[in-house]
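Novice: please find the sequence and the predicted model below.
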Amino acid sequence: MDWIDLAVILAALAVGGILTLPALARAPLWRAALTPLASIIGSGFLVLGPILAISYGRWAPLAMAALCVAAYALGGAVRANIARRAAGPRTRAEEALDRAASWVLAFAYIISVAYYLGLFGAFALERTGIASDISQRGLTTAVFLVILVTGWTKGFAALERMEQVAVSLKLAVIGGLLAGMATVFATASGPASPGLTDAPASVTGWAALSLAFGLIVTVQGFETSRYLGAEYDPATRNRSMRLAQIVSTAIYMGYVLLLTALFDPSHMSMSETAIIALMDQIAPSLPLLLILAALVAQFSAAVADTGGAGGLLAELTSDRIAPRTGYALLAAFGIALTWSADIYAIIAYASRAFALYYALQCAIAARGHWTEARLPALWYSALSLTALAMALFGTPVEGG
C-alpha cells in the first residue's frame, strides 16, 4: 500500500467515524439533512465530473458552480412554500398547482429510478469482464424485479433503513476520494501536471446552455425536505435543506476543481463509469471503494424513490392506485425506459421532469407572495420561467 492509498483510507475512516458519532447521529438538524443530502449526492456525483470536464473544458468549475447556484435558487422556492404551508391556509390556485406538482414529481421519481438502477448495473459489472449494454440492462431489469417483488410482498421498511448507512458510506468514500486527489495535487505526482486545465469547451453557446439544462437532475434531491413533515417541523426542514445544499456544493466544487486540475479532458472517456478509470490513476484502493459506495447508494436511492412514487400515486388517487400497484407501474415503465434509452438520455429525461416540478414549485411561491410581497413574487416568477425553459430545452450528453 502506498502513501496515497493510506491517505485515502485514513480520510475515509475519519469521515466515517465522524458520521457515526452519537452526538451527530442524534442531532435533529443533521438527521433531517441526511435525506436531501443522500439524494443530491446520489444523483450526480458518479457521472458528473467527466461530463463537465469533457463538455466544458476549462469552464467546467464555472458550469458546476452555475448548477449549484441554480439548485439553491430553486430550493429557495421550495423553502418558501414549506414556510407558507405552515403559516396557514393557501389559495385554491396554490393548492391546484401543488397537486399538479405532485403528479409531476411522481413521474420524475419513475424516471429517476431507471437512472439510479442504470448506474447500478453499469458499476456492478465494471470490473467483471462481462460488461456490455445487454448485460448491464439485463442486471438493471433484474434489480427492478427484486425491488418490485420486495415492495409488493413485504414493503420497503427494512430496505429504507439502508439510507443512513448508504449516505455515511458514500460520504466516507467521497472524503477518501477528495483526500487522495488533494494529496496528488499537493505533491505534483499525478497523472498530469497539476493546474486547472486550459482545454477548450467541446460545446458552446446554446448547446452548452441546453446541456446544462439537461444536467439539473445531478444536483436534484433537495426537494425531499418538503416531504418530511411527519418527522420534522418546517424550520428544521428548511434549515436542513440549506445545510444539505451547502455541503453538497462544497463537495461538488472541490471534486470538479481537483478533477480538472489533475486530468486532461482529452484523455477522459464519456461513459457512465469513467470516474473508475480516472480514480485508478490516483490510488488502487479508490475504484473498489467507489464501486461499493455506488452500489449501496444507487440501490438505496432507487428504493426510496420507488416508495415515494408509490406513496404519491396512492395519495393523489385517493388509494384508487394502491402503493404496490404504483410499484408495478414504475417497474414496467422503468424497464421499458432501460431498454429503449441510454443512461445519458435518461439523465436528460429525469432533468426535464424535475425541472417541470421546480417550475411548478416556483409558480406556487410566486402566487403565494403576489399579494404580500411583489418583489419576491417577481423573482419566483422568473425562476419558474427559467425552470420551464430547462424542462423544454434540456438535452442529453452526446457521445455516451
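Specialist: That came in fine, so what should we check first?

Novice: from here on, just use CA atoms for contacts and neighbour counts.
Specialist: Will do.

Novice: can you name the element that comes right after the helix or strand in which A172 is found?
Specialist: Secondary structure assignment for A172, by DSSP states H and E: helix 162-187. Following helix 162-187 in sequence order, the next helix or strand is helix 205-213 (DSSP H and E).

Novice: mind listing what's buried along the helix holding A172?
Specialist: 162-185 (16 or more other Cα atoms under 10 Å).

Novice: now do stretch 224-237
Specialist: So stretch 224-237, judged by 16+ other Cα under 10 Å, has buried residues T224, S225, R226, Y232, P234, T236, R237.

Novice: got the contact list for it?
Specialist: Contacts with stretch 224-237, where a contact means Cα atoms under 8 Å, 6 or more residues apart in numbering, come from 28-29, 32-33, 35-36, 39, 78-79, 82-83, 86, 238, 240-241.

Novice: check it against this one:
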Amino acid sequence: MLLNSVAIISTLIVGWGLFNNRVRLSPQWRATVTPLASIIGSGFLIVAPLLHSVMGKWALLGIVLLSALAYCLGGVIRFNIAHAEPHLEDYPNGGIAKLEYIGQWFLGAAYAISVAFYISLFASFVFERISVTDDTVIKVATSLALLFIMFIAWLRGAKGLEVIELYAVTIKLAIIVGVLVALLTFDMSSGATWFQHEALNAIGLVETLSILAGMLMVTQGFETARFMGAEYSAYQRIMAVKYAQGIATVIYLVFIGLTCPLFNVYPIVELSETTISQTLGQAIWILPFLLLIAATTSQISAALADTIGGGGLLRELIKARLSTNVYYMLIIGIAIVLVWTSNVFEIINLASKGFALYYLSQTVLATCLLSGRKHKTRRDWLTLAGTIILSVLLVLVIVWSMPAPHS
C-alpha cells in the first residue's frame, strides 16, 4: 500500500504543479510541449523492456548511446532552424530546397509508420487490461481506432491540437514522475541488486548494436519544431528542441536506471508490447492502471499529431488540388496496412529507418551549408566534421538496423 500511495500522491502533486497557469500558459512551455509529446509518446512505454531484454545489465549504457545520438541530431535540427530556414526563404528553388523536399517525403512516410506504432501500442495496453489476447480482434480494434483518428483529423484538422497535446503531456509527465518515485521506493525497500540481470537472449555485440540502432524511433519527435514556424519564433523553437530533449533524456535515463533492480527481481520471460505493464504490476499493482491512462493520453494525441502533420506535409509535397482530408486518409490507410502486416517491433524498426532517412537529409543539408561558407571558424570545422560523422551513423541505421527478438 505504501508504494501505491507514493505513486498516486507523487502523480497528483506533479499534475497540480504542471496545471498551474504560470506553467500551462507559458509560450515557451507550449512550444516545448509538441516535440516533448512526440518524444515521450514514442518511447516511454516500450523503451525499458526493449533495452533490458536486449542488453540486460548494460541497458543504461544503451539509453545513454541512443540519447547522445538523438541530442546530436537535435543539434542538427537547431542548426537548420537558425541557418537553413533563412536560406530556403532566400533561395526557394536552389539545391538546399531540393534536399529539404526529398527529406520531407521521407518524413511523411515515417509519420504514417509512427501512427501505426502509436495506435498498436495503445490497443495492446487496453486489451492487456481486459485479458483479450486474440491477435485478429486486437488488429480489428486497432484499425477501428485508426479510422476514428482519421475522423477526428477530418472533422477538426489541426485546430485545437495544441490544447489536446498540452493536457496529454501534462497528465503523462505527472504519471511518469509518480512511476519513477514509486520505483525508487521499491528499489530502496526491496534490497534488490543493480546491474546484475542478463539479456533475454545471448547475442553478439554486432547484433546488439544493430538492434539498438533499430530503436532510434523511441527518441524521435524533436524534429517537429522545424514545422512550428507559423506559431513560434526561431529562438523559441530552438529552445523547445533543447528543453524537450533535455526533459526526455532525464526521464529515460532515470527510468532505465530504476528498472534495473525491478527486472532483476522479475526477469523478462518474453518480450511483448505490454511487458513493462506486466512487470511493474508484479511489484506495484497501481502502476499498470496509471500506465494505461498514460498510454491512452499520449498515444492518441501523438497519433493525432502525426496524422495531421503527415497529411499536411503530403498536401504540400504533392500539390494536387485535393482536400487535406484526402491526405489524412492516405496516412491512416498506410498505417492500417502496417498494422495487418507487421508487429509492433517491426513497425518500430521501420519507423526508425524512416526517421533516419529524414535526419540524414537534414545532416546533408547542414553539411552543404557549412561547406559553402567561405571563411570557416574552428567551430564551423568541428560542426562540419560532426555532421559528416552523423551522416555515416545514420546510413548504418538505415542499412544495418533490425527489430528486437520478440514473442
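Specialist: Arrived safely. Please read all numbers here as calculations on a predicted model, not as lab measurements.

Novice: could you say which helix or strand holds the residue nearest the centre of structure 2?
Specialist: Closest to where the C-alpha atoms of structure 2 average out (Cα atoms, centre = their mean) is S42, at 2.7 Å. Using DSSP H and E, S42 of structure 2 maps to helix 27-55.

Novice: so which elements touch that helix?
Specialist: helix 59-79, helix 161-190, helix 205-213, helix 234-265, helix 275-283, helix 287-318 (3 or more Cα pairs under 8 Å, 6 or more residues apart in numbering; DSSP states H and E).

Novice: could I get the ones you listed as TSV with distance to E100 of structure 2?
Specialist: Listed next are the helices and strands packed on helix 27-55 of structure 2 as TSV, based on distance: least, Cα to Cα, whole Å:
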stretch	distance to E100 of structure 2
helix 59-79	12
helix 161-190	25
helix 205-213	24
helix 234-265	17
helix 275-283	38
helix 287-318	11
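
Novice: nearest to S120 of structure 2, of those helices?
Specialist: For S120 of structure 2, the closest of the helices and strands packed on helix 27-55 of structure 2 is helix 287-318, at 9.1 Å, according to Cα to Cα.

Novice: what sits closest to the corresponding residue of structure 1 for the residue nearest to the centre of structure 2 if chain neighbours are left out?
Specialist: Counting by TM-score structural alignment, S42 of structure 2 corresponds to S43 in structure 1. Ranked by Cα to Cα, 6 or more residues apart in numbering and with sequence neighbours excluded, the top spatial neighbour of S43 of structure 1 is T218, at 4.8 Å.

Novice: trace that neighbour over to structure 2, please.
Specialist: The equivalent of T218 of structure 1 in structure 2 is V218 (alignment by TM-score structural alignment).

Novice: same check on L278 of structure 1?
Specialist: Using TM-score structural alignment, L278 of structure 1 pairs with T279 in structure 2.

Novice: same question, G138 of structure 1
Specialist: By TM-score structural alignment, G138 of structure 1 lines up with V140.

Novice: tell me which element that match is part of?
Specialist: Applying DSSP H and E, one finds V140 of structure 2 within helix 135-156.

Novice: what residues are up against K353 of structure 2?
Specialist: Contacts of K353 of structure 2 by Cα under 8 Å, 6+ apart are G214, V397, I398, S401.
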